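Peer 1: All I have is the shape, not the residue letters:
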């Protein structure tokens, strides 16, 4: 074993390599992205690593590999479980032979956007084991154990992390990679196991699934992964925690000791899994303690189960947690919050002024909207949409423009204020159709990025085409899955695809679906893009405007040449049109004229297009 500096996500990846993983697939989504990113450029003979089209596809690729005996893992954020769950529950019923691990990173506190979803609920619904590492070392070790457990019970296993584990960095003891082993992949043709063809088959599979979960509980208990510590004297306080909250509890007790808060001896049950419920350990704690504090982020799954077990045992226990409003179902925990709960459970005063202050960096940030990067092609697209609507004499508050997930959603913020909605991957097009069906008479536009379109936008566009909806769709193609860190997607240029992969031409994909009208534009050309949107709105049927220009950050990294922009000081009136309309972070207001940060500017020319005095020009012209 070697001590190595890793992130939580890297620990998951290294644990999978140590376990001999043969297939790793997933879709990028913060806070889970770096698992595959950390493997992407490694030389891994015998192991396939891919960014899949979406999470459902990623899981199906991994699941089939495990069904023929290989060890496989797929990765996603909590929102991705929604996408993949249709297949997850099906494979959970059928089971697998090789180890199959689903890594999901939840985001209590919503650090990375989307819903504050507790994926443990999905494990409950699927009757699937879910391991929950609370430290970097546990992330590494439990990933290996997840593969062992999966093979032992012949069923997929979740590994659930949270942002504070996935994105943290520290030292972990790791070992060399183990090469995958599966010389003779084989799938037994077994209709009763691998299909749902009839009620009897599905019910038998459900029964077997419950038996596999019970076996998982027994194996976890035998390995003594959950840590139960009972105080010498019965009748006191017990604390139940899971995953990352285990560390918060230990830190809270340490703070209490430093502050000389008089705590009695406390019992504890520190869990590495919520599902399957550690019922035997829960019962021991409930029989021993008169008060139980339950510390778990988001949903009260452990707390509710403890209530039920206490009722079944006939013991009288005071519970402190979410059901008595001590803790919230919203947000992430920290040691301070846990310490408050401990003090409340013990009826002790917890003085606010003596507790360490909670640092909130956002309070020290400048008040500014989150906008697109300097040179981002999406800036030109949103400027064009706004200008087209004005040219057509529409008011901004009467034309619905639906938004979608990714960098494109920044069109909801100033200075654009263009988008009205953001729901889930690919929802922009069906929602636009729904608004029209709902009776909206004025034009409705849908916007969507290229990666999101490949992920989940195609079915919505097909539906609009089939039903002949009078709808304008603006697809913003920057060639990358940019918001999560520049991962490749099917439309990324060939130089960045894996050797065995090829690029798909998004223009041909859209045309092949049979849209009524397709116009491809360069969003740096504000005039042409505006005209294309105006024309599309006026045409009947399903119209797509494909705005194509590579992500400015990636273009800069690839040393794509551009013509620098400069300001003619004599012509600049400091009217601020370039700042107000574009919102470009490379432009600021100088003493005598606007100034352009050459380090950020890539010469897109959008500021030139809106300057009323022609004071912004290409350098040397």
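Peer 2: Arrived safely, thanks for sending. Quantities reported herein were computed from a predicted structural model and do not represent experimental measurements.

Peer 1: For the rest of this, base every contact and every neighbour count on C-alpha atoms.
Peer 2: Will do.

Peer 1: Next, please give the residue ranges for the helices of the stretch 51-200 of the chain.
Peer 2: With DSSP state H, counting those that start in this stretch as the criterion, the stretch 51-200 of the chain has helices at 55-67, 78-94, 120-126, 136-153, 163-166, 191-194, 199-223.

Peer 1: got a markdown table for the ones you listed, with distance to residue 588 too?
Peer 2: Putting the helices of the stretch 51-200 of the chain into a markdown table (distance: least, Cα to Cα, whole Å) gives the following:
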| stretch | distance to residue 588 |
| --- | --- |
| helix 55-67 | 41 |
| helix 78-94 | 37 |
| helix 120-126 | 47 |
| helix 136-153 | 43 |
| helix 163-166 | 35 |
| helix 191-194 | 62 |
| helix 199-223 | 59 |
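
Peer 1: out of those helices, which comes closest to residue 380?
Peer 2: helix 78-94 (29.2 Å; Cα to Cα).

Peer 1: quick one: the closest one to chain centroid distance?
Peer 2: Helix 78-94 has its C-alpha centroid displaced from the chain centroid by 15 Å (Cα atoms, centre = their mean, to the nearest Å).

Peer 1: Quick one: closest of the helices of the stretch 51-200 of the chain to residue 18.
Peer 2: The closest of the helices of the stretch 51-200 of the chain to residue 18 is helix 136-153. By Cα to Cα, the value is 7.0 Å.

Peer 1: Check it against this one:
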């Protein structure tokens, strides 16, 4: 392909989508070039591999990138850094980052897209928001420790939910919880794990909790997909990656087969029933597993219709509890009043927390 920088210079481009690299194709590309600039985030793995390929095929092509100082060995890359590297500027300082370099005149003249003025946030209608609220209500007064994991639900660490205290690596929430329970035996420890990660690397940790009778509370956030990486299916969905129907592996059945005695399934959009189950689990003296099951909000676009909620401004007291407790992006203030915008997917948890009963379903609308 061809990459254009500053709209006036074209450079031949070789795109690597996956490892291992096609050595013959890479060598054929490098034969056409005196110098190759490797643009990759993280460690210079591709840069090192291309250097080996150049050596193997006896090419004189110079390989540049993070290792030879064209880019800093730390920090993220952007268009400005790539433009500077292509223009011949050396980036040898380990402290040079995207924020510390001047933006070129040509970059300043380009129209810049409007960026959302907000931090990363769970989607409107995300069932994880309800799950975090539920466990916060049930366990926070007991000074609970919440272990998190890799996925969209890592965002549960932010206010106002504040329900993720740790995040290490995929599947670590169940095992970290066990260590923390040994260190803090008087405090309840609740471990959150997505349904995909449960199948990927959560089951051994669950078995270990059973084997050692460690009374942690394991929560499987089952949103029926692998949302963070593109909505891939998982063994609990009953459909493989090729779209074919297959056996559904139920986390509840797996937990029971592994010896967990307290196993429950709840609908996180039913706040009162879910809080009651969470409270029951916290009182149980052994390990417990609770599956909180509701489809990911992004899957709703594939369904026919969905609900929508609205605020009755005549009865709303403008207390802000819905905004302050949930942090849903569909809940906003408009002209000083609480308003529900068009991103609402009809989960209805705001209506359940509203003390004045001023939020209600108003219509079903097509996607």
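Peer 2: The structure has been received and is ready for your questions. The structure presented is a predicted model; accordingly, all values stated were derived computationally and were not measured.

Peer 1: For the helices of the stretch 51-200 of the first structure, please prepare TSV with the additional fields mean neighbour count and distance to residue 569 of the first structure.
Peer 2: Below are the helices of the stretch 51-200 of the first structure laid out as TSV (neighbours: other Cα atoms under 10 Å; distance: least, Cα to Cα, whole Å):
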stretch	mean neighbour count	distance to residue 569 of the first structure
helix 55-67	24	52
helix 78-94	21	49
helix 120-126	17	60
helix 136-153	24	55
helix 163-166	25	48
helix 191-194	16	72
helix 199-223	16	72
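
Peer 1: for these, which one sits closest to residue 387 of the first structure?
Peer 2: Taking Cα to Cα, helix 78-94 is the member of these nearest to residue 387 of the first structure, at 34.0 Å.

Peer 1: That closest one aligns to what range in the second structure?
Peer 2: Against the second structure, there is no aligned range for helix 78-94 of the first structure (TM-score structural alignment).

Peer 1: Helix 55-67 and that helix, what's the angle between them?
Peer 2: For helix 78-94 of the first structure against helix 55-67, the angle between stretch directions is 40 degrees (axes from the mean of the first three to the mean of the last three Cα atoms, to 10 degrees).

Peer 1: Packing partners of helix 78-94 of the first structure?
Peer 2: In terms of contacts (3 or more Cα pairs under 8 Å, 6 or more residues apart in numbering; DSSP states H and E), helix 78-94 of the first structure is packed against helix 55-67, strand 100-106, helix 120-126, helix 199-223.

Peer 1: how about the helix or strand following the last one: buried residues?
Peer 2: In this case it means helix 199-223 of the first structure. Heading C-terminal from helix 199-223 of the first structure, the first helix or strand you meet, by DSSP states H and E, is strand 227-229. Across strand 227-229 of the first structure, burial judged by 16 or more other Cα atoms under 10 Å covers 228-229.

Peer 1: Who are the packing partners of whatever helix or strand comes next after strand 227-229 of the first structure?
Peer 2: The first helix or strand that comes after strand 227-229 of the first structure along the chain, using DSSP H and E, is strand 237-242. Contact partners of strand 237-242 of the first structure among helices and strands, from 3+ Cα pairs under 8 Å, 6+ apart: strand 267-271, strand 291-295.

Peer 1: hang on, the earlier thing: and of the helices of the stretch 51-200 of the first structure, who's closest to residue 438 of the first structure?
Peer 2: Residue 438 of the first structure lies closest to helix 78-94 among the helices of the stretch 51-200 of the first structure, at 25.9 Å (Cα to Cα).

Peer 1: quick revisit: and residue 49 of the first structure, which of the helices of the stretch 51-200 of the first structure is closest to it?
Peer 2: Among those, the nearest to residue 49 of the first structure by Cα to Cα is helix 55-67 (10.3 Å).
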